[in-house]
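Trainee: I would like to see how this sequence folds:
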Amino acid sequence: MKFLNFFRRRAEPVPVATPEEKAQMRISAMAMARARETGRPGLQRFELRPYEPPPGVIPAADRSAVLAMDSTPYGYLNAVGFANGFPGYQYLADLSQRPEYRKMASRLAEEMTRKWIAFKTKGDGDKTDKITKIEEALERHRIRELFKEAAEDDGYFGRGQIYVEMKSPRGTVATDDPIELASPLFLDPRKIAKGSLVAFRKVEPVWTYPGVYQSTSPLKAGFYKPGEWYVMGQIVHCSRMLMFISREVPDILKAAYNFGGLSMSQIAEPYVNNWLRTRNSVGDLVHSFSLTILKTNMEATLSGAGDEGLAERADLFNQYRDNRGLMITDKEMEEIEQINTPLSGVHELQAQAQEQMASVSSIPLVVLLGITPSGLNASSDGEIRVFYDYVKGQQGSIYRDNLKRVIDIVQLDEFGEIDPDITFEFVPLFELSEKEIAEANKVEADTDAIYIDRGVLMPEDVRARLATDPDSPYHALELSDEVKAPDEEGVSEEVTEDEPANTA
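Mentor: As a prediction, the model looks like this:
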């Protein structure tokens, strides 16, 4: 036996790896480089860098000197780990073509201008004619539409601007008079004479760049606030440009963001990308949730020899493949297996991605996408009320100061003076239903009846309030008509304004 074992082939010893060698993993540099190039799909990273406007915004002779005003330490900021910078107006304009970004900006702008404003007056004087002329001027100059477009630009690009076109005291249009265009626009009848207002025009931020701004002393009023703007080669004083910025960036980033703010598109991009990936994944999953496997003879194909019969067999299988068809297979050599991917819970994942996309814009799903809540006693009233409160806050922070300036300019143009007793307020967006209005009127009428019975009010007091309330159905009631009030025995007696009812 020992002699026979001598002629047997001895097996080569298998090397046994030590625990240290098992734990160690070597990854090639090529694989790492490919992973860095690929990255996570849908995510964009932009280095923080100086913003450079397109050619023509700054005069060629002034370009180097103006751009040199930006003293932000970009190298230091990028070295300490800044991951996101300004993507540029070209990239943001590209995002505005997607419905997800467009609906966020446009829907909020529509809600901010849907009900618009109502004028109020102080004192006892009748200013109806003045208010009518102001409203006509605002409509003539399309202020409501321009404010909506400026809010959309703020959502797309992070900044909206409206230029005020005026005639100079010499009678020339400001855009044709460089000296007038660069001078401040004071709210004074000596600067804004009657009939000097020409138009209001919206200007996209890509065509503007800040001129002179102070960046040395944070204690001064003009710190990081441009005193003038370059608009396609022309110098425009800041008082002639109405600025709309809802999401300010820190001072250290203002120059890189062209003195604008964060756009809604830039904030919502990770959430929109997550939604797009989820939507595409769900679509792919539904499209191929069922996988059919035909087990057949693959010997010739796997060995490298040509096998046209296999391709024809696959075509025949696809021709017969149908829920109402009959699939015939070889009993000895073939077998069919079907794998189905469960689809339960997929719709919930997709709905959550949509909700996250809507949450970043502070717009409820029913307002943004028209999707109503599901479930027993589900309602969106609470979310809509919260959204209307948010819109009211946005109106006050973005619109109020600019709208006050527009109305003052219109008054100087129409009347030659500014009436401090004329003010305005934004009309509330929330509306009561017809049933809720009827119930509120019933409660109010019962309260008035109690006050009249107790002698607190006279019937003519309630009548006057109903006649002057613009929301009352008796708004056009003539106060000169006679009022009949019930007497103590229930018999009505005529009451006029000169002879009040006997309420004793």
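
Trainee: make it CA atoms for all contacts and neighbour counts henceforth
Mentor: OK.

Trainee: can you pull out the helices in the stretch 101-250 of the chain?
Mentor: According to DSSP state H, counting those that start in this stretch, the stretch 101-250 of the chain carries its helices in the segments 128-140, 143-157, 178-181.

Trainee: So which elements touch the shortest one?
Mentor: Just to be clear, that refers to helix 178-181. Under the contact criterion of 3 or more C-alpha pairs under 8 Å, 6 or more residues apart in numbering; DSSP states H and E, the helices and strands touching helix 178-181 comprise strand 234-237.

Trainee: Same question for the first one.
Mentor: For helix 128-140, the contact count by 3+ C-alpha pairs under 8 Å, 6+ apart identifies helix 400-415 as packing neighbours.

Trainee: One more: the second one?
Mentor: Helix 143-157 is packed against helix 89-95, helix 99-114, strand 160-166, strand 197-203, strand 241-244, helix 264-287, with contacts defined by 3+ C-alpha pairs under 8 Å, 6+ apart.

Trainee: List the contacts of the fifth one.
Mentor: Counting contacts by C-alpha atoms under 8 Å, 6 or more residues apart in numbering, the residues outside strand 241-244 that touch it are 150-151, 154, 159-164, 398-399, 402.

Trainee: try it again with 6 Å
Mentor: 159-163, 398 (C-alpha atoms under 6 Å, 6 or more residues apart in numbering).

Trainee: CSV for these, including neighbour count?
Mentor: Supplementary listing: the contacts of strand 241-244 in CSV, determined by neighbours: other C-alpha atoms under 10 Å:
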residue, neighbour count
159, 27
160, 27
161, 24
162, 21
163, 17
398, 19
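
Trainee: One more, so I can put them side by side:
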Amino acid sequence: MNRLDMAKQQMKQERNDFMIGHGKGGEKDMLVRQKPGLRQTLSEGDITNIYANNRIVQNIIDIPAEDMTRSWFTLRMENDKLGNDIMSRLADLNVKDAFKKMRQYERLRGDGFVSLGVTQKTDFTLASELKEDELKRIDYLHAFSGMKVTSFLTNEDVFSPKYGQIERFKIRRRTSKSGIIVPQMDETIVHSSRFLHDQTRRMEDEERGQSLLEPMYDIIKVLDTSLWSVGQILYDYTFKVYKSKGIEDLTKEDKRELTTLMDFMFRTEALAIIAEGEELKKESTNTNGINNLLDFVWDYLAGAARMPKTVIKGQEAGTLAGAQYDVMNYYSRIAASQENEMKPLLERIIRMLLWAEDEPGGRVDPDSLEWEIKFNPLWSVDAKTDAEIRKISAETDAIYITHGVHTPDDVREARFGQFGFAEEMKLSGDAADPAYIDKMAKEVYSAWKERGQNG
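Mentor: From the prediction side, this is the model:
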């Protein structure tokens, strides 16, 4: 064997040795058994137990859902009275709470639903499509999770315009008093149009959404281990060591009795009387470097949840500047979710209320009106800061008009829109100046802290 072949063999042996823990662990070595990319699947019971047992997990699931619906929205409509009546009707139906729960279920279970309880002009079955132009009124909205859905009936016809869409759901509508699921005879097929369905994480070859807890399972487990480890360190942070030659002559029972007595005495008495040649000393647990380990756990958890540590913990961060931008980025993600995921579902509810003949305004074709949903800002600034922002925006607009970048009509549409003066300002154009962003970040963070302190 030449030198080159010997070198290759040595490199191969080193790689093999490394992957089996240098031969120390054999086949039971954790490094051998660990395989990257293995998917963690959780049962509904597992998900329930993890959520019920961990307050941090509850924050990760609940807080974004609360933030998405906390400030709610403004319905801009050319008919102000009709717009106000629609908003009042949404409040009567408790739509805000239904949407919050739907998003909580979506994050926890992978699928969130709201059932649409309606009255129609003609008889109908739940398996039939809900036709909006036959509505009389909306009676109720109920939020529920995918646990109630036993199967998704998907259109698999590749020549259908609705290929790949879920057309109907099979719903479990009854359980026994003890909570045991009753036979399948109590399952009902319901058309998808009779639900609002919230689903944001789904594998392309699957129908159900993925619980947020599945990809976060490893870091949740590490977080739980960290909590237990810190508890053990605190419990045994200091302990006493008693050294005596007489220990060698004691029986197991005598040692146990002596240990119990000394443990009680040394915890309750400040004075210890020992013989010559005996030694009593106190040992402390070394915690050097533990902060770095715990910070790593929190950073990984925040990254996996896509939430700042300050929001997950509900407390002020140590570094003010970093926390400011973290909260701003978090609010930006919440705003994007409002526009992309929640807005279409809200628009459907409003369209149904406009179509229904027994709802405010009677039967109105939604397409015959000028209306839009504008989500209220997730944070606000004081009057002075607001005036400064508007002044900067006005000066920027004047420069754009002077140099022909925008026309007065463009500026009017951008600033005032079709429904009049816009109450909220957007960060765009010269507003992206670092000093300007820094000021906004401080305002956002201050508003978030104030909201947390006031409950």
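
Trainee: TM-score for the pair, please.
Mentor: Once the chains are overlaid, their TM-score stands at 0.70 when taken by TM-score structural alignment, normalised by the length of structure 2; 366 aligned residues with a C-alpha RMSD of 3.8 Å.

Trainee: Between which two of the contacts of strand 241-244 of structure 1 is the distance greatest?
Mentor: 163 and 398 (15.9 Å; C-alpha to C-alpha).

Trainee: what about the helices in the stretch 301-450 of structure 1?
Mentor: Here the stretch 301-450 of structure 1 has its helices, by DSSP H, counting those that start in this stretch, at 308-320, 346-360, 365-368, 381-394, 400-415, 434-453.

Trainee: Deepest-packed of the helices of the stretch 101-250 of structure 1, please.
Mentor: The highest mean neighbour count among these belongs to helix 143-157 (a mean of 24), with neighbours defined as mean count of other C-alpha atoms under 10 Å.

Trainee: Just confirm residue 153 of structure 1 contacts residue 160, I think it does.
Mentor: Yes - Residue 153 of structure 1 is within contact range of residue 160, at 5.0 Å (criterion: C-alpha atoms under 6 Å).

Trainee: ok, back up a step: just put the helices and strands packed on helix 143-157 of structure 1 in CSV and tack on distance to residue 36 of structure 1.
Mentor: Listed next are those as CSV, based on distance: least, C-alpha to C-alpha, whole Å:
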stretch, distance to residue 36 of structure 1
helix 89-95, 22
helix 99-114, 28
strand 160-166, 37
strand 197-203, 40
strand 241-244, 39
helix 264-287, 19
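
Trainee: Looking at these, which is nearest to residue 2 of structure 1?
Mentor: Residue 2 of structure 1 lies closest to helix 264-287 among those, at 64.7 Å (C-alpha to C-alpha).

Trainee: immediately after that closest one, which helix or strand?
Mentor: Beyond helix 264-287 of structure 1 on the C-terminal side, the first helix or strand identified by DSSP states H and E is strand 290-295.

Trainee: Compute the distance between residue 424 of structure 2 and residue 73 of structure 2, please.
Mentor: Using C-alpha to C-alpha, to the nearest Å, residue 424 of structure 2 is found at 12 Å from residue 73 of structure 2.

Trainee: quick one: which of those two has more around it?
Mentor: residue 73 (17 against 13; other C-alpha atoms under 10 Å).

Trainee: What's the match for the more buried one in structure 1?
Mentor: When structure 1 is aligned by TM-score structural alignment, the residue opposite residue 73 of structure 2 is residue 117.

Trainee: Surely its match and residue 426 touch.
Mentor: Yes - at 4.3 Å, residue 117 of structure 1 and residue 426 qualify as touching, with contact defined as C-alpha under 6 Å.

Trainee: about what we covered before: kindly reformat the helices of the stretch 101-250 of structure 1 as CSV containing distance to residue 121 of structure 1.
Mentor: Converted to CSV, the helices of the stretch 101-250 of structure 1 look like this (distance: least, C-alpha to C-alpha, whole Å):
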stretch, distance to residue 121 of structure 1
helix 128-140, 9
helix 143-157, 21
helix 178-181, 34
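
Trainee: among these, which is nearest residue 317 of structure 1?
Mentor: Taking C-alpha to C-alpha as the criterion, helix 143-157 is the member of the helices of the stretch 101-250 of structure 1 that comes nearest to residue 317 of structure 1, at 51.7 Å.

Trainee: which bit of structure 2 covers the closest one?
Mentor: The counterpart of helix 143-157 of structure 1 in structure 2, counting by TM-score structural alignment, spans residues 95-109.

Trainee: Quickly note the distance from residue 268 of structure 1 to residue 360 of structure 1.
Mentor: 6 Å.

Trainee: Give me the more crowded residue out of those two.
Mentor: In this comparison of residue 268 of structure 1 against residue 360, neighbours counted by other C-alpha under 10 Å, the higher total goes to residue 268 at 20 against 15.

Trainee: What number of residues are in the vicinity of the alignment partner in structure 2 of residue 404 of structure 1?
Mentor: In the superposition onto structure 2, residue 404 of structure 1 corresponds to residue 347 when matched by TM-score structural alignment. Residue 347 of structure 2: 15 surrounding residues under other C-alpha under 10 Å.

Trainee: Repeat that for residue 378 of structure 2.
Mentor: For residue 378 of structure 2, the count of nearby residues is 19 (other C-alpha under 10 Å).

Trainee: just the one 5 residues further on next, same as before
Mentor: Neighbours of residue 383 of structure 2 under the rule other C-alpha under 10 Å: 9.

Trainee: Excluding chain neighbours, what is closest to residue 329 of structure 1?
Mentor: residue 335 (7.0 Å; C-alpha to C-alpha, 6 or more residues apart in numbering).

Trainee: can you tell me which residue in structure 2 aligns to that neighbour?
Mentor: Alignment note (TM-score structural alignment): residue 335 of structure 1 maps to residue 279 of structure 2.

Trainee: got it, and residue 236 of structure 1?
Mentor: Looking across to structure 2 (by TM-score structural alignment), residue 236 of structure 1 lines up with residue 190.

Trainee: repeat for residue 387 of structure 1
Mentor: Using TM-score structural alignment, the equivalent of residue 387 of structure 1 in structure 2 is residue 330.

Trainee: Not including adjacent chain positions, what is the nearest residue to its match?
Mentor: In space, residue 330 of structure 2 comes closest to residue 307 once its chain neighbours are excluded; the distance is 6.2 Å by C-alpha to C-alpha, 6+ apart.

Trainee: Under the alignment, what does that neighbour map to in structure 1?
Mentor: For residue 307 of structure 2, the equivalent position in structure 1 is taken to be residue 363, counting by TM-score structural alignment.
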